[in-house]
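**Student:** dropping the sequence and predicted coords here.
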Amino acid sequence: MVKMCRDHQTLMLPHFEKIYTQVQTLSSDPEQLTQLERVTLSEALILINNGLHDWNRQSALIAEIMQPITEVWLSPHITEMIQSPESFIHNIGLDHPSTAQPNQEDVYNKNRAQIFNCISTSQAVVKRCCWPSDPQVAKACGFISGHLPSGAPIYKNPSTPHILPILPNLFTLARTLNAMWSPECRAKVCPEYTRSFNMTENERNTILGLLGNSTEIPANKPVVEKVQIFLTVIYETTCHLFSDCFQSLGYEFFTADGLSSQLLESIFTNLHHLPDYRLRHIIRVVTKSFVQSCPKECWQSVLVPVMTGLTSYMVPRLNHQWAIILQRAESSEATEEQSDEQETQEVVDDYLIRTVTKEFMELLGNLCWNNRTASGKKEEGGGGELDMETEEAMEQCDSGGGNSGRSEPSTISELGKIILQNERLCESIVTCIYAAMSWPDSGVCMKACRLSWLIVQELTTRPLIPEAVTHLYTSILKGLQVHGEHDTCRAELIYRAMNHYELLREKYPILTEVMLSLPHCTQPALQKFHEKVPASKPSERKKREAFKSFIQDFIGEPMSQKFKRKEVIRDLPAILKPMKPKINVMDSSVGPEDAGLVMLFASEADI
């Protein structure tokens, strides 16, 4: 139904009243529809309603859908329930065994159902409601509330007046869901429900590449598993609701009073307690949409404070987690045999760390890459457009080698320049990008290499202390030690090392000292490189090969190749291969037995 209304809106629009009446009839009977079916039908109505191109009528339908949701969501009962993690744990039944009070379990089910109903319906409304794509139609139908200083129109979403009142409790719920993971709160959870905080079986099987996800009917699942699914779904839906608000509500949402502080105190708080399978939703769903949708006028007031808080936390966390992976790899040979469950958990943890790191690096790419803004729903409303060029550019970092056959931006984006003007945020981003070059993940290393060149070109426009320049350059050399066995990473790192050396050497002579500290790099050879390369202007390939000779002995090699002996066989006698006689099939002297098809295709052994 939703797909039909989305793809064939003009065909469904004449039947809107009939569909609306039927939906109302079905919704009036609680036994007719499940909660998910009600939300789906509401989405279908909103999609058809978008075709009316009438702000008042669209807003009226949203008001009708949201009215019962707002009453429940803003009620004292729900407000008190989500106010603190202790209250939330108690009201959804996590602080006592499921068999202790059988009659009370219905109350907990009702509480969980009310929260899910409010969040899922709100997310459906924000996701589906939109303004017309044609600026002239939007202007004539009341979807424009003003213009930005740049002259771009400010679009108003019909759902905004009905979503803004529920945001305070949404911020509270996000803060509570994060705070639940603190050791103090988890200690109050009944031991029976401890497993409900774990990753769901379907998610775990997906990571491990196992088939056969559970097809058991939800009603037949144990109570603990129901609560586990509820916590997972409510967290993911809350993240998607934030993401849809960023993308759909536009300029009016980003200019709300105190938005940056509310975000930092809700969805971006208590991150140090979250496991990676929860944190990845904040990075991939919430933050990426936030960066891509934030209007230019709100970069300084909203985006910079939020990103400063997030990166200040993420960089130490990633450094710590990759240190654990390296330590685990170094001690794996000395470790005794582990159980299958321990090995499986290591695989899952490793996958999640790599996934979170990759998505965080893509987020930094969205900050630094030049955006190609196209006309669209979000951009016209003062927000950002989902930048597909950035996504494609970052994906190219996983393939291709060196500097051949790739297109990449030559300058940092305007947003990137503003980001780097903030000293604290700049330090976190630069530290993360250059540290990522020595993390044992080739895809992350490639992304870091591409971003480092954009960053360093901007950094050279301001004074840098010699110690900072040394740290940046040695970080690339460390990456060569870690990734020297990978041809693609090795070529990219050598190229970036050469770029950094050429860019920074004259202004910071300390880089020459770093080069001379490498094995077999001498002062005369390096001086010859300084004099010959600018004068002869060789090709990039020759210049890279000349530079590679200085750092060749520093490039890491796998253990299997370190002591490899080259095989040399001297005085090997030549193998005499008998020549196949050539037969002229046109020669009359050749007998019929020698001129047949069998002889033409005979092997040498048969001759």
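**Tutor:** The structure has been received and is ready for your questions.
**Student:** alpha carbons only for contacts and neighbour counts from here, please
**Tutor:** Fine.
**Student:** dump the residue contacts of the most centrally placed residue in the chain.
**Tutor:** For the chain, residue 359 is the residue whose C-alpha lies nearest the centre (Cα atoms, centre = their mean; 2.9 Å). Residues counted as contacts of residue 359 (Cα atoms under 8 Å, 6 or more residues apart in numbering) are 280, 283-284.
**Student:** presented hereafter is structure B, for comparison with structure A:
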Amino acid sequence: AKTGEGLCSIFSPSFVQWDAMTFFSESVISQMFRTLDKDEIPVNDGIDLLQLVLNFETKDPLILSCVLTNVSALFPFVTYRPEYLPQVLSKLFASVTFEVIEESKAPRTRAVKNVRRHACSSIIKMCRDYPQLVLPNFEMLYNHVKQLLSNELLLTQMEKCALMEALVLISNQFKDYERQKAFLEELMAPVAGLWLSPEMQRVLLDPEAFISYVGADNKIADPVLEDPSGLNRSRISFCVYTILGVVKRARWPAAAEEAKAGGFLVGYMPSGSPIYRNPCTEQVLKLLDNLLALIRTHNNLYMPEMVARMGETFAKALDMLEVEKNAILGLPQPLLELYDSPVYKTVLERMQGFFCTLYDNCFHILGNAGPSMQQDFYTVEGLASQLLSSAFVNLNNIPDYRLRPMLRVFVKPLVLSCPSEYYETLVCPMLGPLFTYLHVRLSQKWQVINQRSMLCEDDAADDNPESQEMLEEQLVRLLTREVMDLITVCCVSKKGVEHNTTAAVDGDDDEAMATEVTPPASAELTELGKCLMKQEDVCTALLITAYTSLSWKDTLSCQRTTTQLCWPLLKQVLPGNLLPDAVSWFFMSVLKGLQIHGQHDGCMAALVHLAFQIYEALRPRYAELKAVMEQVPDIQRDSLEQFDSKLLNPTLQKVADKRRKDHFKRLITGCIGKPLGEQFRKEVHIRNLPSLFKMVKPSLETDVIENEDGEGLNALFEP
């Protein structure tokens, strides 16, 4: 069970034993510190065990990974014996630069990379969870990191930045604005020098220069070993990783008194909430223009003429990584032999990984900038127009698999953390055009999918689960969910989202119960939602997107949108004069959703409730809704007239809400979709057939019990 180099595989007895012990120590030690009193914790035994683990040496990456996990699990004992901290740090730093064969030119295997990443994560976790414990050793830690960073080729860019993140986490414990600001300035000096250099500025501003700089237009003879532009790519990655690490980790003290004493407090909002300044703000804002230039350039790489400029080797450099495809399709990652293979087999895979990570990290920076720098970021002059001209350029050519993370890691956090004072100046000017665009894009995508599914009814469908069409369709579903989630977060208050989505149990007897799956009456628009709905074009885009999405073939998105979003949006425009055609369209959209998703109890219940709400609220003002109801297949006109008369006559006693809903549901039963297996089912009625044999009841003869001879049953009981 060993690999070719004599190292363990995941089936080796040694690894299995280490893995079992690791699982045990992780499970038991954390619970022990959580449940036992301080006096009951066996500190001496824990320290002895930690000492044994620290002294254990191995060159096997799988076992070393287990060793590092055990070090992390046992680390809480160091809080009782801080003198052991330098030994722990030495062990972790030695693993950061781990190699199976020193000075090897071969690509690192996944197992080796996992060990190095594991060590970096352990250092970050230690600095995050025990900053006060590590603070006295800050200088030692800083010098060690500087020594590692001095060799450009010793660590990957992610490893360098992980160590810098750890330092930033400890610097938060300075609780002194000026001291922390000076430290961050020193830490970021190499990045600032590289990022603001004339050469880098030229590269970041021009897509053609960028392609050439990162080597995406090269023709490479040996795609495994040859990579002349790798160093250039690593420099860009290093800058972006560092900016992200600092923005994500640098913070002011959590305690208001400490923040005020340390010089972090600068004032108060009109609401009375404190305004803090982040010591990283000055350094990061200095680098913002070039970051936005990089995002604009990266977006423009997807233009057809730019894709054409990429060399033969890198024609697919902007495509999805295999790991992304597998995640989208829900395919399990292959576990066997991965530990023994290189992380990237070819330079094309390295280029794909570079573009993918760079794109994500740039948007992570923008997503973290609001919570991190607060008013200093939101008040950047012309920020809305700068973001629109960088992050949102060339969206038509940006594929779904890149647009989706942009919405999740950039737009959503930015909106959630933005104070209401900046809605008019920043959020609305940005979200208005974005929502309008997203509505058009999704409508076109779903139109293509619907046409494709209609064509596939005649032709044999492709059964290959990894087919391109299936991948694209699943991506559209995921993008739809992301967009609808973003709209919901922006527009609907949290209390309105805490709804009951429990579907009723399958079966005809529970149909009435299923109508009880309803959103709460407290679902209201947020301040941002009201701000967006004031703009006519944005209001139209939001309403049309929400109601059109009910008939897109994604059940999860339909149910969430129905229960959380549709009614609060429509309720906001009810006081105005809606056009009769618009009212009819809203109602028909819900009925169409019922036709497509009615087979699912949860969706059906939510859609029936929404249709009922719309009809009850708008039927008195719009007779057109009755005309729509009359088009429902198999509707009973008398029953509809009865329902309408009760609804329109205020003098009649109101029927209970549940009974009105059940009556309405019976009216629209004709447009509620059925599962495929029931759509063409013929009801078979079998009459009761006559019995083949007719059993004749024997007549009861009294002479059996009592006969003339006196020898019947009665005689047996006589004395």
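**Tutor:** Great, that's in hand. Quick caveat: nothing in here was measured; it's all calculated off a predicted structure.
**Student:** got a TM-score for the pair?
**Tutor:** The TM-score (TM-score structural alignment, normalised by the length of the first structure) is 0.86; 554 aligned residues with a Cα RMSD of 2.6 Å.
**Student:** circling back: wasn't the residue nearest to the centre of the first structure part of a helix?
**Tutor:** Yes. Counting by DSSP: H, G, I helix; E, B strand; the rest coil, residue 359 of the first structure is found in a helix.
**Student:** distance check, it against residue 365 of the first structure.
**Tutor:** 10 Å (Cα to Cα, to the nearest Å).
**Student:** cool, and residue 180 of the first structure?
**Tutor:** 31 Å.
**Student:** same check on residue 466 of the first structure?
**Tutor:** From residue 466 of the first structure to residue 365 of the first structure the distance is 26 Å (Cα to Cα).
**Student:** coming back round to it: quick one: map the residue nearest to the centre of the first structure onto the second structure.
**Tutor:** Aligned by TM-score structural alignment, residue 359 of the first structure pairs with residue 482 of the second structure.
**Student:** okay, now the equivalent of residue 289 of the first structure over in the second structure: neighbour count?
**Tutor:** Under the alignment (TM-score structural alignment), residue 289 of the first structure pairs with residue 413 of the second structure. By other Cα atoms under 10 Å, the residues close to residue 413 of the second structure number 19.
**Student:** list of residues touching the host helix or strand of residue 413 of the second structure?
**Tutor:** Assigned by DSSP states H and E, residue 413 of the second structure belongs to helix 412-417. Here helix 412-417 of the second structure makes contact (Cα under 8 Å, 6+ apart) with 366-371, 427, 486, 489-490.
**Student:** neighbours of residue 13 of the second structure, how many?
**Tutor:** When neighbours are defined as other Cα under 10 Å, residue 13 of the second structure has 13 of them.
**Student:** over to residue 509 of the first structure?
**Tutor:** For residue 509 of the first structure, the count of nearby residues is 12 (other Cα under 10 Å).
**Student:** show me what it lines up with in the second structure.
**Tutor:** Aligned partner of residue 509 of the first structure by TM-score structural alignment: residue 623.
**Student:** if I look at that match, how far off is residue 657 of the second structure?
**Tutor:** The value you get for residue 623 of the second structure to residue 657 of the second structure, if Cα to Cα is used, is 22 Å.
**Student:** aligned counterpart of residue 185 of the second structure in the first structure, please.
**Tutor:** Residue 185 of the second structure maps onto residue 63 of the first structure when the alignment is built from TM-score structural alignment.
**Student:** helix/strand/coil for that match?
**Tutor:** Judged by three-state DSSP, the three-state class of residue 63 of the first structure is helix.
**Student:** mind telling me what element the spatially closest residue to it that is not a sequence neighbour is part of?
**Tutor:** Spatially, and ignoring its direct neighbours in sequence, residue 63 of the first structure is nearest to residue 162 (6.4 Å; Cα to Cα, 6 or more residues apart in numbering). Here residue 162 of the first structure sits within helix 160-163, counting by DSSP H and E.
**Student:** shouldn't residue 275 of the second structure be within a strand?
**Tutor:** Yes. Residue 275 of the second structure: assigned to a strand according to three-state DSSP.
**Student:** alright, I will stop here.
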